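Q: sequence and computational prediction follow.
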Amino acid sequence: MKKFLAVFDGFNMSKSTLDYAVQLTKVADAHLVGVFLDEFIYRSYNLVKVIKTYENYGEKMKELDAKDQKKRDAAAQKFQKACNKAGIHFSIHRDKGFAINDLKQESMFADLVVINEFEAFTRNKQESPTWFIKDLLRDVQCPVLVVPNNFKKVDKIVLLYDGGASSLYAVKMFSYLFDSFMEVPVEVVTVKEDAMATSRLPDNKLMREFIKRHFPKASFTVIKGTVKNQITGHLRHHKENELVVLGAYRRSEFSRWLKTSLADILMTELDTPLFIAHL
């Protein structure tokens, strides 16, 4: 049985993370772990302001910390209730160390991490992708599904393929985790920036043979133009609720067009879940 992690901030629990995690756990017949990153230095209130405002700030902190604990407990209970309702196998981890370190450690023993693109584990709001997400994606030890704020049931898969090892690795990892998605439409998308290039896939015969074994009903699209513009433009006008698969996020990796910047742009410009995996 596969092991998926759904990552939550107990002060601001992401409903979309929960919904996507439950859907995909059912599809893959996996075990879902609710990872609540209850970092010991992370509070919902302004600690400096409390110290400056209250003479007996120690007692006030105890009061506010008790309220914070109730919020976090309520979030864990909400996760438990949703899993019971969905009839899926689940467990709960309450990690109290540094959030990013705890999650990277958890990812070593998981098949997939599901997390909202706006998660930051700080009181200060950040734009997507947050520093936390960027840091996670560079060093995570398993594939990650980065989800938007709004849940839409996945009814199409888009595989971004540039001929590089990282993009093919992401396709492989997705197919191994979600072979049950063979019944939904699958599209393999390649962008060629050279206007004189052929309309064939890189390693056309081998790639088509591989895809046929994993996604027999897949279609293939080759687009000419600038990668960032063509990918976002192609996906933005689709009516389906797509899940996009792409590879390469680590700084040390070089893929001709599946770079860190592309993943960042897709998170910023599209309201679409992204399955990201790297070698």
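A: Nice, thanks for sending it over.
Q: contacts, neighbours, all on C-alpha from now
A: Noted.
Q: is residue 16 in contact with residue 147, as I believe?
A: Yes. Between residue 16 and residue 147 there is a contact at 7.1 Å, judged by C-alpha atoms under 8 Å.
Q: who has more neighbours out of those two?
A: Per other C-alpha atoms under 10 Å, whichever of residue 16 and residue 147 has more neighbours is residue 147, with 25 against 18.
Q: sorry, back to before: give me the common contacts of residue 16 and residue 147.
A: Common neighbours of residue 16 and residue 147 (criterion: C-alpha atoms under 8 Å, 6 or more residues apart in numbering): residue 116.
Q: which element is encountered next along the chain beyond the longest helix seen in the chain?
A: For the chain, the helix that runs over the most residues, judged by DSSP state H, is helix 57-86. For helix 57-86, the succeeding helix or strand toward the C-terminus, using DSSP states H and E, is strand 89-95.
Q: packing partners of the next helix or strand after that next one?
A: For strand 89-95, the following helix or strand on the C-terminal side (DSSP H and E) is helix 99-107. Using 3 or more C-alpha pairs under 8 Å, 6 or more residues apart in numbering; DSSP states H and E, the elements in contact with helix 99-107 are strand 31-37, helix 131-139.
Q: minimum distance to residue 212: which of these has it?
A: Using C-alpha to C-alpha as the measure, strand 31-37 is the one of the helices and strands packed on helix 99-107 that comes nearest residue 212, at 28.3 Å.
Q: use this one as the comparison:
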Amino acid sequence: MDRLLSMEVFVEVVKTGSFVRASEKFHISSAMVGKHIRSLEHHVGTTLLNRTTRKQSLTEVGRTYFTECERLLHEHQFLDQRISAIKNTASGVLRINAPITFGAEILSPMIGKFLDQHPHVSIDLSLTNEKVDVMHDDYDVILRTGRLENAAYIARQLCNIEMVFCASPTYLEKHGTPESIEALQHHQCLAFKHWRKHSPFYSPDELKPFAFPQARFQSNCGSALLNAALADLGIILQPKMLVKDPLADGSLVEILSAFVPPPRPISLLYRSRADQTLKTQLLINYLIDQFRPSGGYPCIV
């Protein structure tokens, strides 16, 4: 059994406290995770993990072994990076995290060109609207909207996201067209789940139409809300990049244009250059270039 891989699996089990999470990261079964741990224990001749049905804890030897495994894996990664830099060839997996709509509509289409330029690099793109820890989660770069709070990482603004209120012609014909934010109290609004507790745009009272119990349909996915609006279920407030085609063909109609919130910034977050691999540096430079005025993607999307 690959001892280096077994060390990586062991370290992940200790960090996460879970065989299941380690199995998900390495795309193996929980049973195989157990085999990796047992292989290491057989090699060192003693137990590394005390395992019960509910949790596992390190033995005294296990604590020392864990510390040394982390050191050895870090040195191995550093060696790989040095060799890659010497060869001037980026290789390996780049892990990216981005908001769902931006990642699907804007980021995904531009990744293909980057992969063509760097044939030894692979992309693992995770899409979520939840908060992600730049310093501790296992991502090379993260893209996020809105105001940023942590100064421990580097943030580079790429573009701004323009929002729009819209609904289907059938819905508006049946229920009328609201002329103010307050008028939304009398309409069916389709709720973006990420705004459930707070909104970057409006006060809690103004947000009520976009929250339960008044909003009878909510989702954490903009595409789901778009499809619901196309099915005449109500009014959405979503990024213009998501609804531009239905607006263009008349399937949706823009409303309340005087009341849309200001564009929201999209920023690229990453660790200091001292902690970056060559492939991460190349991706960061590529994304920044794509959003320059001459890069092909507008500064407001």
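A: Structure's in. What do you need? Please read these numbers as outputs of a predicted model, since none were measured by experiment.
Q: may I have the TM-score of the superposed chains?
A: TM-score for the superposed chains, counting by TM-score structural alignment, normalised by the length of structure 1: 0.25, backed by 105 aligned residues with a C-alpha RMSD of 5.0 Å.
Q: just name the most buried of the helices and strands packed on helix 99-107 of structure 1.
A: Highest mean neighbour count among those (mean count of other C-alpha atoms under 10 Å): strand 31-37, with a mean of 23.
Q: same for it, what does it pack against?
A: strand 3-8, helix 15-28, helix 57-86, strand 89-95, helix 99-107.
Q: for residue 175 of structure 2, give its distance to residue 191 of structure 2.
A: 18 Å (C-alpha to C-alpha, to the nearest Å).
Q: what about the two, which has more around it?
A: Higher neighbour count among residue 175 of structure 2 and residue 191: residue 191, with 29 against 13, using other C-alpha under 10 Å.
Q: and the helices in structure 2?
A: 3-16, 19-26, 30-44, 60-87, 100-102, 108-117, 169-175, 204-207, 222-230, 240-249, 278-290.
Q: tell me the buried residues in the third one?
A: The reference is to helix 30-44 of structure 2. Neighbour counts over helix 30-44 of structure 2 (16 or more other C-alpha atoms under 10 Å) mark 30, 33-34, 36-40 as buried.
Q: again, but for the longest one
A: Under the neighbour-count criterion of 16+ other C-alpha under 10 Å, helix 60-87 of structure 2 has 62, 65-66, 69-70, 73, 81, 84 buried.
Q: distance to residue 100 of structure 2 added to those residues, as TSV?
A: Below are the buried residues of helix 60-87 of structure 2 laid out as TSV (distance: C-alpha to C-alpha, whole Å):
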residue	distance to residue 100 of structure 2
62	40
65	39
66	36
69	35
70	33
73	32
81	30
84	32
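Q: which one of these is nearest to residue 111 of structure 2?
A: The closest of the buried residues of helix 60-87 of structure 2, once distances to residue 111 of structure 2 are taken by C-alpha to C-alpha, is residue 84, at 21.3 Å.
Q: distance of the closest one relative to residue 283 of structure 2?
A: From residue 84 of structure 2 to residue 283 of structure 2 the distance is 15 Å (C-alpha to C-alpha).
Q: repeat that for residue 76 of structure 2.
A: The gap separating residue 76 of structure 2 from residue 283 of structure 2 is 22 Å, by C-alpha to C-alpha.
Q: what's the answer for residue 97 of structure 2, then?
A: 13 Å.
Q: what about those two, which has more around it?
A: Neighbour tally, residue 97 of structure 2 and residue 283, criterion other C-alpha under 10 Å: the higher count belongs to residue 97, 24 against 19.
Q: the closest residue to residue 222 of structure 1 other than its chain neighbours and residue 224 of structure 1: what is the separation?
A: Closest residue to residue 222 of structure 1 apart from its sequence neighbours, by C-alpha to C-alpha, 6 or more residues apart in numbering: residue 190 at 4.8 Å. Noted for residue 190 of structure 1: a distance of 9 Å to residue 224 of structure 1, by C-alpha to C-alpha.
Q: just residue 8 of structure 1 next, same as before
A: Per C-alpha to C-alpha, residue 8 of structure 1 is found 40 Å from residue 224 of structure 1.
Q: more neighbours: the two, which one.
A: residue 8 (27 against 16).
Q: surely the more buried one meets residue 16?
A: No. At 10.5 Å, residue 8 of structure 1 does not count as touching residue 16 under the criterion of C-alpha under 8 Å.
Q: wait, which of the helices of structure 2 is closest to residue 145 of structure 2?
A: For the helices of structure 2, the distance to residue 145 of structure 2 is smallest for helix 100-102, at 9.4 Å, taking C-alpha to C-alpha.
Q: can you classify residue 275 of structure 1 as helix, strand or coil?
A: strand (DSSP: H, G, I helix; E, B strand; the rest coil).
Q: got a list of what it touches?
A: With contact taken as C-alpha under 8 Å, 6+ apart, residue 275 of structure 1 is in contact with 143-146, 170, 174, 243-246.
Q: dump those to JSON lines, plus distance to residue 73 of structure 1, secondary structure and neighbour count.
A: Shown next, in JSON lines, are these (distance: C-alpha to C-alpha, whole Å; DSSP: H, G, I helix; E, B strand; the rest coil; neighbours: other C-alpha atoms under 10 Å):
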{"residue": "143", "distance to residue 73 of structure 1": "28", "secondary structure": "coil", "neighbour count": "24"}
{"residue": "144", "distance to residue 73 of structure 1": "25", "secondary structure": "strand", "neighbour count": "22"}
{"residue": "145", "distance to residue 73 of structure 1": "25", "secondary structure": "strand", "neighbour count": "25"}
{"residue": "146", "distance to residue 73 of structure 1": "24", "secondary structure": "strand", "neighbour count": "26"}
{"residue": "170", "distance to residue 73 of structure 1": "35", "secondary structure": "helix", "neighbour count": "24"}
{"residue": "174", "distance to residue 73 of structure 1": "33", "secondary structure": "helix", "neighbour count": "21"}
{"residue": "243", "distance to residue 73 of structure 1": "31", "secondary structure": "strand", "neighbour count": "21"}
{"residue": "244", "distance to residue 73 of structure 1": "33", "secondary structure": "strand", "neighbour count": "22"}
{"residue": "245", "distance to residue 73 of structure 1": "34", "secondary structure": "strand", "neighbour count": "23"}
{"residue": "246", "distance to residue 73 of structure 1": "35", "secondary structure": "strand", "neighbour count": "26"}
